[in-house]
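Engineer: here's my sequence, what's the structure:
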Amino acid sequence: MPLLPDHLIAGYRNFITGRYVSESDHYRSLAREGQAPETMIIACCDSRTAPETVFDAGPGELFVLRNVANLIPPYEPDGEYHSTSAALEFAVQSLKVKNIVVMGHGRCGGIKAALSHNSAVPLSPGDFIGKWMSLISPAADTVAASTMMTTGERATALERISIRYSIANLRTFPCIKILEDKGKLALHGAWFDVSTGELWAMNKATGDFERPEIG
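Structural biologist: The predicted model follows:
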């Protein structure tokens, strides 16, 4: 039995003989000096929406946190295990990132599950996805009840609402709120369309999603 799947070995072979050769000095510098990314991306773990690919980022440029549906839970220092909060703490307090971007995307499976949670069958007895997506249950119930939108429109609406929700929850973390108020940390929202490759950014003043100028 192979140590790793063949396609991963092939991919690594291409990396170590290609990109690593041209960027080896940069990798050694990162290893020696550590990482210092200015931006943290909170994205979905969907395999189609890798932030490093969408933003054409090189090693050390982005600090990426990925989970189901790019959700941020509210600040809850209860002594339990909180992987998302731990990543936020490290990015803000240790790396001192200057930007946090919550990036949602079209055709999100987590959002689809949230919209159908009343009729969906859990994937396991633990129903971990159902519990996680219950973070946005009130919004999901409201959107799901709308008869004026199509299935696709409801999904897009909740995908974007969930981004605003996560940004609001980011501000429940004292360290984030303090730094944002001091102008040392900026919070952003973005939505990526897998089908068209379009990127939409949230207008901070209105909450609307708009296409950024890319020249």
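
Engineer: CA atoms for contacts and neighbours, from now on please.
Structural biologist: Will do.

Engineer: tell me, how many neighbours does residue 57 end up with?
Structural biologist: 11 (other Cα atoms under 10 Å).

Engineer: this structure: helices as residue ranges?
Structural biologist: Listed from the start of the chain, the chain has helices (DSSP state H) covering 6-17, 19-33, 51-54, 83-89, 109-115, 128-133, 137-144, 151-170, 174-181.

Engineer: please identify the most buried of those.
Structural biologist: The highest average neighbour count among the helices of the chain, using mean count of other Cα atoms under 10 Å, belongs to helix 109-115 at a mean of 22.

Engineer: pull the residues that contact that helix.
Structural biologist: With contacts defined as Cα atoms under 8 Å, 6 or more residues apart in numbering, helix 109-115 is touched by 68-69, 120, 129-130, 133-134, 136-137, 140-141, 143-144, 155, 158-159.

Engineer: name the residue closest to the centre of this structure, please.
Structural biologist: With distances taken as Cα atoms, centre = their mean, the residue of the chain nearest its centroid is residue 43 (1.4 Å).

Engineer: could you report the distance from it to residue 118?
Structural biologist: Residue 43 is 25 Å from residue 118, where distance means Cα to Cα, to the nearest Å.

Engineer: for residue 20, list the residues it contacts.
Structural biologist: residue 27.

Engineer: neighbours around the nearest residue to residue 96 once chain neighbours are set aside, how many?
Structural biologist: Leaving aside its sequence neighbours, residue 96 sits nearest to residue 38 (Cα to Cα, 6 or more residues apart in numbering; 7.5 Å). When neighbours are counted by other Cα under 10 Å, residue 38 registers 18.

Engineer: sequence B follows; please return its structure for comparison with A:
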Amino acid sequence: MEFTKPLPAYLVTRYHGWKATTYAENRAWYKRLATEGQRPRAMVISCCDSRVHVTSIFGADQGEFFIHRNIANLVPVYEPDGNHHGTSAAVEYAVTALKVAHVIVLGHSSCGGVQGCLDMCQGRAPELEETSSFVGRWMDILKPGYEAVKDDPDMPRALEHEAVRVSLRNLMTFPFVQGAVEAGELSLHGLWTDIGEGGLQNLEPGTGRFVPV
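Structural biologist: Have a look, this model is predicted:
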């Protein structure tokens, strides 16, 4: 393709370093993953933010997490309308094909997507209101969450937390998710991480509050 370019040199160097060390020292493990397929225990729905390093936070190895990333770690409601639904497809595959035991929604501090929703809801981002804005239309998922916390003085953190709650509620609109949860085959979890402090908070089942892990 005439519009593509060679891989940047620094990435080529890092790849060769990984192949000569990590891969070489664990060759049998990688071969096993390739031949036996993946059997992840959990699906993690995380933000695209490059500062959120899911595998590092939990010390996970290859094959342990089925990870899906999108803007603001959101899950839309179940809507089989024939349109493209990348997040819904990932959830369906994780739950029905891979049979993961856990689905974790991981939010984070200083989330640009959540800030965009906040700006949009408060009239400060007219560009996101345009029908041509993919980000704006994706953040429409979180608008009900804004209405729930709009009077909370701890913004945008309150909306970052609410993004996790919204996604968990939306997950339960998927029949195969609800069925697996009710059968005791799947558990849902809400987490929020503070990038600067390295903190991790868990959504308490009973109170709906986020508390330190």
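
Engineer: how close does the residue nearest to the centre of the first structure get to residue 159 of the first structure?
Structural biologist: 12 Å.

Engineer: the residue nearest to residue 96 of the first structure matches what in the second structure?
Structural biologist: Under the alignment defined by TM-score structural alignment, residue 38 of the first structure is paired with residue 41 of the second structure.

Engineer: hang on, isn't that match packed against residue 65?
Structural biologist: Yes. Between residue 41 of the second structure and residue 65 there is a contact under Cα atoms under 8 Å: 6.5 Å.

Engineer: give me the common contacts of the two.
Structural biologist: The contact sets of residue 41 of the second structure and residue 65 do not overlap (Cα under 8 Å, 6+ apart).

Engineer: ok so, going back, residue 199 of the first structure: which of the contacts of helix 109-115 of the first structure is nearest?
Structural biologist: For the contacts of helix 109-115 of the first structure, the minimum distance to residue 199 of the first structure (Cα to Cα) is 13.3 Å, reached by residue 159.

Engineer: who's in contact with that closest one?
Structural biologist: Residue 159 of the first structure sits next to 104-106, 108, 111, 191 when contact means Cα under 8 Å, 6+ apart.

Engineer: for residue 200 of the first structure, see how far away it is.
Structural biologist: Residue 159 of the first structure is 12 Å from residue 200 of the first structure, by Cα to Cα.

Engineer: what do those two both touch?
Structural biologist: Listed as contacting both residue 159 of the first structure and residue 200 by Cα under 8 Å, 6+ apart are residue 191.

Engineer: tell me which of the helices of the first structure lies nearest to residue 205 of the first structure.
Structural biologist: Nearest to residue 205 of the first structure, of all these, is helix 151-170, at 12.1 Å by Cα to Cα.

Engineer: tell me the counterpart of residue 25 of the first structure in the second structure.
Structural biologist: The pairwise alignment with the second structure assigns residue 25 of the first structure to residue 28, based on TM-score structural alignment.

Engineer: same question for residue 4 of the first structure.
Structural biologist: By TM-score structural alignment, residue 4 of the first structure lines up with residue 7 in the second structure.

Engineer: same thing with residue 81 of the first structure?
Structural biologist: Aligned partner of residue 81 of the first structure by TM-score structural alignment: residue 84.

Engineer: mind checking how far stretch 106-124 of the first structure is from the chain centre?
Structural biologist: The chain centroid and the centroid of stretch 106-124 of the first structure are separated by 18 Å, computed with Cα atoms, centre = their mean, to the nearest Å.

Engineer: OK, contacts around residue 35 of the first structure?
Structural biologist: 60, 95.

Engineer: now it: how far from residue 86 of the first structure?
Structural biologist: From residue 35 of the first structure to residue 86 of the first structure the distance is 17 Å (Cα to Cα).

Engineer: same check on residue 126 of the first structure?
Structural biologist: Distance of residue 126 of the first structure to residue 86 of the first structure, given as Cα to Cα: 23 Å.

Engineer: and what of residue 6 of the first structure?
Structural biologist: Taking Cα to Cα, one finds residue 6 of the first structure at 33 Å from residue 86 of the first structure.

Engineer: also residue 177 of the first structure?
Structural biologist: On the measure of Cα to Cα, residue 177 of the first structure and residue 86 of the first structure end up 16 Å apart.

Engineer: okay, now residue 68 of the second structure: neighbour count?
Structural biologist: 18.

Engineer: tell me the counterpart of it in the first structure.
Structural biologist: Using TM-score structural alignment as the criterion, residue 68 of the second structure maps onto residue 65 of the first structure.

Engineer: quick one: its match and residue 43 touch, right?
Structural biologist: Yes. Contact criterion Cα under 8 Å: residue 65 of the first structure and residue 43 qualify, at 6.2 Å.

Engineer: what sits in contact with each of residue 43 and residue 159 of the first structure?
Structural biologist: Both residue 43 of the first structure and residue 159 are contacted by residue 104, under the criterion Cα under 8 Å, 6+ apart.

Engineer: related to what we said a few turns ago, by neighbours, which of the contacts of residue 159 of the first structure wins?
Structural biologist: The contacts of residue 159 of the first structure, ranked by neighbours (other Cα under 10 Å): first place residue 104, 29 neighbours.
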